[in-house]
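>>> got a sequence here, can you build the structure:
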Amino acid sequence: MLKNKKVHFIAIGGSVMHNLAICLKLLDNQVTGSDDMFFDPSKTNLQKHGLLPEKEGWNADKVHSGLDYVILGMHAKKDNPELLKARALGLKIYSFPEFIHEASKAKTRVVVAGSHGKTSITSMVLHVLQKTGRAFDYLVGAQLEGFETMVKLSDAPVMVIEGDEYTTSPLDLTPKFLHYKHHYACITGIAWDHYNVFPTLDIYEHQFAQFIDLTPPEGKLFYAASDPRLVSLIDRAEIPQERLLAYEALPATVRNNKTFVEWEGHEYGLQVFGQHNLQNLNAARCLLNELGVSNEQFFTHIQSFKGASKRLELIGEGQNCSIYKDFAHAPSKLKATSEAVTRQFTKRQLTACLELHTFSSLNKAFIHQYKDCYNLPHEALIFINPKAVEAKKLEMITEAELREAFNRPDIRLFTEAPKLEEYLLNQNWNNRNLLLMSSGNFGGLDIETIKNRITG
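Model prediction:
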């Protein structure tokens, strides 16, 4: 099913969707697609591979009986004209997780799940597999250094998958990760997210309970021992406990702003840091052991791992100042990331800026989940783009409401990128770090100018 097929993508502009489209084209398939809007990097990537449609919007004429199958993205609606025509013609319609499972049926599947750390652990596993010369396929939610696309399909015997708990498609509201049918997996932790589709914590936790129970008799699932909610789910699992194995953070020390992990009498210098990453590293080690990678190989090669894009990514550095960018937006991610930078640089103050951008984070019914998650930075800033609030049909959150919800009375709210830029450029950055956390773009904030001025 991977070569010489005619494939159409409905909502081709998505992060994973456009990478899958490129992957299939590189496998000599005839690929077309549509979407109602395109943004970079997907727009540029599609254009580079000759897959960018001439016009934005949906066109039912692109769907015809000559197609071998259609791949449906989450962004499309149930009444999408291309979807309606595909169903009327009786075409085979896959969501992308269904397609990934179909394409990897003969492979050993490793799935990384959890509310946080999925991309980092998946990236660590891929990095070490690549360094050891193993053949593998993958699906990961970020662009990684040394990997051309975020999706690879081949005849490799192993596939490593970042398993998202978000819903699959307009036709299938089950979590994506339930489709992958893992052999080996890990769960990093459970922290309520995606309020729009999982309106209660119990409903959210139930998705992970189903995932745990999918672990096959010959498989294993590793879980973070530090997460009480996750441990409680594990204790109630309907499968034998011997298939469920706990892991903890690797022991480490910090010297001169660098982290060294300790293992069996040896020290290994790392390019990543933070307690959450030490936990992620151990999860990656456990999964790689199941794929035949030794601990010695793991620690040898993990020293060159620089991290995934926008996951505590160092984007600028001066003599006494470092600037980090992170995808953190949910409460648990905010807490782990700001704690990591604070503890890594004990002699520097930290100014942190969080953009509330997702439906959950901008929702007044959810915002109290952030209580006490933003306490460690010396200075705590929040950016909210009013256009994002309007697009999600929510009510703007005030500075007073943020201070009460976060339980931090000195939080400062910015709603305009130029004013945030002006504020940052007028600070003294000697012995002070900047941490930018967002799944958005801070309303178009000129991060390059800020980086050059602060570190220059």
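
>>> from here on, contacts and neighbour counts on C-alpha atoms
Noted.

>>> and F345, how far is that from I323?
The gap separating F345 from I323 is 12 Å, by CA to CA, to the nearest Å.

>>> more crowded one of these two?
Per other CA atoms under 10 Å, whichever of F345 and I323 has more neighbours is I323, with 23 against 20.

>>> what helix or strand is that one on?
Per DSSP states H and E, I323 falls inside strand 322-326.

>>> likewise for V341?
Assigned by DSSP H and E, V341 falls within helix 331-344.

>>> contact partners of the helix or strand following that helix?
For helix 331-344, the following helix or strand on the C-terminal side (DSSP H and E) is strand 349-355. Defining contact as CA atoms under 8 Å, 6 or more residues apart in numbering, one finds that strand 349-355 is touched by 328-329, 334, 338, 341-342, 377-384, 431-440, 442.

>>> which of these are buried, as a ChimeraX select command?
To isolate in ChimeraX the members of those that are buried, counting by 16 or more other CA atoms under 10 Å, one can use:
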select :328,329,334,338,341,342,377,379,380,381,382,383,384,432,433,434,435,436,437,438,439,442
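
>>> what about T253, which SS state?
Secondary structure of T253, reduced to three states by DSSP: H, G, I helix; E, B strand; the rest coil: strand.

>>> so what's the closest residue to I450 other than its chain neighbours up against?
Sequence neighbours aside, L425 is the residue nearest to I450 in space, at 6.5 Å (criterion: CA to CA, 6 or more residues apart in numbering). When contacts are counted by CA under 8 Å, 6+ apart, L425 touches 450, 453-454.

>>> could you also give me the structure for this second sequence? I'd like to compare it with the first:
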Amino acid sequence: MKIHFIAIGGSAMHNLALALEHKGYEITGSDDVIFEPSKGRLKEKGLLPEEFGWYPEKIHDQLDAVILGMHAKPDNPELLKAQDLGVKIYSYPEFLYEQSKYKTRVVIGGSHGKTTITSMILHVLHYHDIAVDYMVGAQLEGFNRMVHLTEENDFIVLEGDEYLSSPIDRRPKFHLYKPNIALLSGIAWDHINVFPTFENYVEQFKIFVDSIVRGGSITYNKEDLEVKKVVEATENSIRKFPYKTPNYRVEDGETLLDTPEGDMPIAVFGKHNLNNLAGAKWICQNMGVDEDDFYEAIASFKGASKRMEKIAEGPGKVAFKDFAHSPSKVKATTLAVKEQYAQRKLIACLELHTYSSLNAEFLKEYDGALDAADEAVVFYSPDAVKIKQLEEVTANQIAEALNRDDVQIFTDSNVFQEYLFAQNFDDTSLLLMSSGNYGGLDFDRVRAIFQQ
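Here you go, the predicted structure:
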């Protein structure tokens, strides 16, 4: 098949392009800008566009399909040409469904935890040499790509994102997968630029649960009241499997999971990650992995890239980087690090970087999110607020939203770095939470300090 990607350089898009090239498809693509690691990975396989930009001449009637990425705009010249020629146009999730409609589709949804749970499931299956197709939103140890598609595998495991499918398809991605086996980890309002009210956001998860094929199943976190409400209210003819956080304890900086065979040390920590683990166990059991085999495999799971990633550790000090930016994730991650290293001072740094987090009204959702930190630090760029065409947020609004008078707030990346590198990190845990990079934080210097 001949497939053309409009906006091939995106994290998800380039992985799908690599997966289809591996499958033997003929792939072309365009983009106006491509960053690393996408750029190098595409170049290695001969898929990097010779020139950046949009070229309608790349679209012709010999193409079997065009896959449209979110980075493109509705008036993209290549998209308009494809529409004129009547070439079949797919969004990313539409194409994944097309590739998996004869497989058993396992879809992991939720406002938080879905990447970690999907990663845990894939780690366990990989450990036991169980071959499946997959799509996950983080790079995993032992996996070459974030997307893998075959003709022969019976199962496909999909991370079910609730964000929009494409510039011309405003449905959430996870509405298009029609799962046979589904999981819902939590519901916490996010993406307010698309879902302006909490009720509107919750509605998307109701549609997701109703999209599960008849006779399928939903595994759900019964400790999340919104999830419980949504799942228990559905009239869809599906089986329902609730799960909850398993018993565990922390001893000398090590998390011990309570299993039928006794306490088992695990590499991940924090109540939210133990809750994720319980959901992953149920899904693996639904896929034929017994409990003992699950525990044997999960003991070696170190986490997904950028999710509670330990970047450096030295005597009496440790530094973590985490993708957390929404209020529920920030609170859970901060609590987890404090619980794991209870005797140490915790410096928690949060970058407000997304559309939602920089919205003055949405800021209120961060109430108490950094309470577990001994020192709370916030960085945001006023330029990012302007780029997103939002009303300017103030330091006072942020302090009020977090409900902490002692929060340190920085808007200049150089001043933030000066503050950070002037700290004494003895007996300290440092937590850096962001989907950005704090205006260019020198992570190598952080590593060097913590490895001393």
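
>>> filter the contacts of L425 of structure 1 to the buried ones?
For the contacts of L425 of structure 1, a burial check counting by 16+ other CA under 10 Å picks out 450, 454.

>>> and the gap between the aligned residue in structure 2 for L281 of structure 1 and D224 of structure 2?
Matched by TM-score structural alignment, L281 of structure 1 corresponds to L277 in structure 2. Plainly put, L277 of structure 2 is 15 Å away from D224 of structure 2 if you go by CA to CA.

>>> how about T116 of structure 2?
Counting by CA to CA, the gap from T116 of structure 2 to D224 of structure 2 is 17 Å.

>>> look at those two and report which has more neighbours.
The neighbour comparison of T116 of structure 2 against D224 (other CA under 10 Å) goes to T116, with 24 against 15.

>>> okay, and that one sits in which element?
Per DSSP H and E: helix 114-127 holds T116 of structure 2.

>>> S429 of structure 2 in helix, strand or coil?
S429 of structure 2 - assigned by three-state DSSP - is strand.

>>> ugh, wrong one, S115 of structure 1
Classification of S115 of structure 1 by three-state DSSP places it in coil.

>>> got a list of what whatever residue of structure 2 lines up with it touches?
Using TM-score structural alignment, the partner of S115 of structure 1 in structure 2 is S111. Going by CA under 8 Å, 6+ apart, S111 of structure 2 touches 162, 185-190.

>>> could you give me the buried positions within stretch 28-35 of structure 1?
Going by neighbour count (16+ other CA under 10 Å), the buried part of stretch 28-35 of structure 1 is 29-35.

>>> just the residues you listed: which are in helices?
Under the assignment DSSP state H, these contribute nothing to helices.

>>> okay if I get the residues you listed as CSV plus distance to K6 of structure 1?
Listed next are the buried residues of stretch 28-35 of structure 1 as CSV, based on distance: CA to CA, whole Å:
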residue, distance to K6 of structure 1
N29, 6
Q30, 5
V31, 6
T32, 8
G33, 11
S34, 15
D35, 18
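
>>> which single one of these is nearest to L83 of structure 1?
For these, the residue nearest L83 of structure 1 by CA to CA is S34; the value is 11.1 Å.

>>> which residue in structure 2 aligns with the closest one?
Under the alignment by TM-score structural alignment, S34 of structure 1 pairs with S30 in structure 2.

>>> what's near enough to touch that match?
5-9, 49, 52-55.

>>> ok, back up a step: structure 2: which residue goes with the residue nearest to I450 of structure 1?
In structure 2, L425 of structure 1 lines up with F421, judged by TM-score structural alignment.

>>> before we move on, what about D164 of structure 1?
So D164 of structure 1 corresponds to D161, using TM-score structural alignment.

>>> I figured its match hits K173, correct?
Yes: with contact defined as CA atoms under 8 Å, D161 of structure 2 reaches K173; the gap is 5.7 Å.

>>> just the helices in the stretch 101-250 of structure 1 please.
Counting by DSSP state H, counting those that start in this stretch, the stretch 101-250 of structure 1 has these helices, from start to end: 118-131, 201-213, 228-235.

>>> that should have said the stretch 351-456 of structure 1, apologies.
Using DSSP H, counting those that start in this stretch, the helices found in the stretch 351-456 of structure 1 span residues 386-391, 399-406, 417-425, 447-455.

>>> can you say which of these is packed in most?
Neighbour counts (mean count of other CA atoms under 10 Å) averaged over each of the helices of the stretch 351-456 of structure 1 peak at helix 399-406, with a mean of 17.

>>> report the distance from that helix to the chain centre.
Centre-to-centre, helix 399-406 of structure 1 and its host chain are 27 Å apart (CA atoms, centre = their mean, to the nearest Å).

>>> and that helix with helix 331-344, angle?
Counting by axes from the mean of the first three to the mean of the last three CA atoms, to 10 degrees, helix 399-406 of structure 1 points 80 degrees away from the direction of helix 331-344.

>>> Provide the aligned range in structure 2 for helix 399-406 of structure 1.
Against structure 2, helix 399-406 of structure 1 falls on residues 395-402 (TM-score structural alignment).

>>> spit out the contact partners of the equivalent of D61 of structure 2 over in structure 1.
Under the alignment (TM-score structural alignment), D61 of structure 2 pairs with S65 of structure 1. S65 of structure 1 makes contact with 89, 91 under the criterion CA under 8 Å, 6+ apart.
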